[in-house]
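[1] what follows is a predicted protein model with its sequence.
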Amino acid sequence: MPRTHKSGSSAGSAKRWSAEVTHSSNALDLEEGVFTKRDPHEIALSLMRSAENSTRRKGTAYQSAMSMLTFEINRAGKSLSAERRQTLEAAKGELRKVFGRA
């Protein structure tokens, strides 16, 4: 039996949903353009500052920062260039270092 999709769900609404999560989730308040930086260390420092200063996060600062970074990588999916993915993945390692978890 073929699967049917719920009415109202489309690729467009999925894009809007993820953008809404990025801008208004309770994970943390992000600095503008954090995921467009080229230096993984700068991305990590920005995420750390945002996580430590946020009053909206639910978990620890480290958990929130790593969660938002992972969300960005997953949200971008196949449209993320190899170079950009490499930078964001390197930022995970830098994030561990700046939080003293490496």
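    Cool, the structure landed.
[2] switch to C-alpha atoms for all contacts and neighbour counts from now on
    Fine.
[3] pull out the buried positions in whichever strand or helix holds Thr70.
    Assessed by DSSP states H and E, Thr70 sits inside helix 61-76. Judged by neighbour count (16 or more other C-alpha atoms under 10 Å), helix 61-76 contains these buried residues: Ala61, Tyr62, Ser64, Ala65, Met66, Met68, Leu69, Glu72, Ile73.
[4] before we go on, here's another structure to hold up against the first:
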Amino acid sequence: MAGRRKWSQEVTESSDALDLEQSVFTQDDPKAIAASLKRSAEHSKRRKSAPYRSAMSMLTFYINRAGKGLSAARRRKLELAKDELRKLFHRKPRQGGAS
């Protein structure tokens, strides 16, 4: 079982969501994560919805699938990447404390 890939990894790599840049979710800078997702969403031939929606969906999917495996610091950086993504797409900032 150790060699089996998780279904979430399969979805991230081969679904009709986005063509992601390698290691996008492991970057330390939330702005870099958001910029990479924006580039991927705008250039992907595989996405089925608007670029903003596709990028945010992929980021949320990754956070939800990683779940308990994410450290508090990593989760915080990914949540900050959501805020940066909103800025890049000229969307309103989130309301309240949760994304």
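    Everything's here; your move. Note that the structure is predicted; figures quoted are calculated from it, not measured.
[5] TM-score for the pair, please.
    Remark: TM-score between the superposed chains equals 0.87 [TM-score structural alignment, normalised by the length of structure 2]; 91 aligned residues with a C-alpha RMSD of 1.5 Å.
[6] for the buried residues of helix 61-76 of structure 1, which two are the farthest from each other?
    Pairwise distances across those peak at 18.6 Å for Ala61 and Ile73 (criterion: C-alpha to C-alpha).
[7] quick one: map Val34 of structure 1 onto structure 2.
    Alignment note (TM-score structural alignment): Val34 of structure 1 maps to Val24 of structure 2.
[8] surely that match meets Pro30?
    No - judged on C-alpha atoms under 8 Å, Val24 of structure 2 makes no contact with Pro30 at a distance of 10.1 Å.
[9] between these two, point out the one with more neighbours.
    Pro30 (22 against 15; other C-alpha atoms under 10 Å).
[10] I'd say Leu30 of structure 1 and Leu47 touch.
    Yes - if you go by C-alpha under 8 Å, Leu30 of structure 1 and Leu47 touch, sitting 6.9 Å apart.
[11] which one's more surrounded, those two?
    Set Leu30 of structure 1 next to Leu47 and count neighbours by other C-alpha under 10 Å: Leu47 wins out with 27 against 21.
[12] relative to Lys68 of structure 2, how far out is the aligned residue in structure 2 for the more buried one?
    Alignment note: Leu47 of structure 1 maps to Leu37 in structure 2; criterion TM-score structural alignment. For Leu37 of structure 2, the distance to Lys68 of structure 2 equals 23 Å [C-alpha to C-alpha, to the nearest Å].
[13] next: Lys31 of structure 2.
    23 Å.
[14] of the two, who's got more company?
    Neighbour count, other C-alpha under 10 Å: between Lys31 of structure 2 and Lys68, Lys31 has more, with 20 against 10.
[15] wait, the more buried one touches Glu79, no?
    No - contact criterion C-alpha under 8 Å: Lys31 of structure 2 and Glu79 do not qualify, at 11.0 Å.
[16] check the mean deviation of the helix holding Thr70 of structure 1 from structure 2.
    Taken over the aligned residues, the distance from helix 61-76 of structure 1 to structure 2 averages 0.4 Å (mean C-alpha distance after the TM-score superposition for structure 1).
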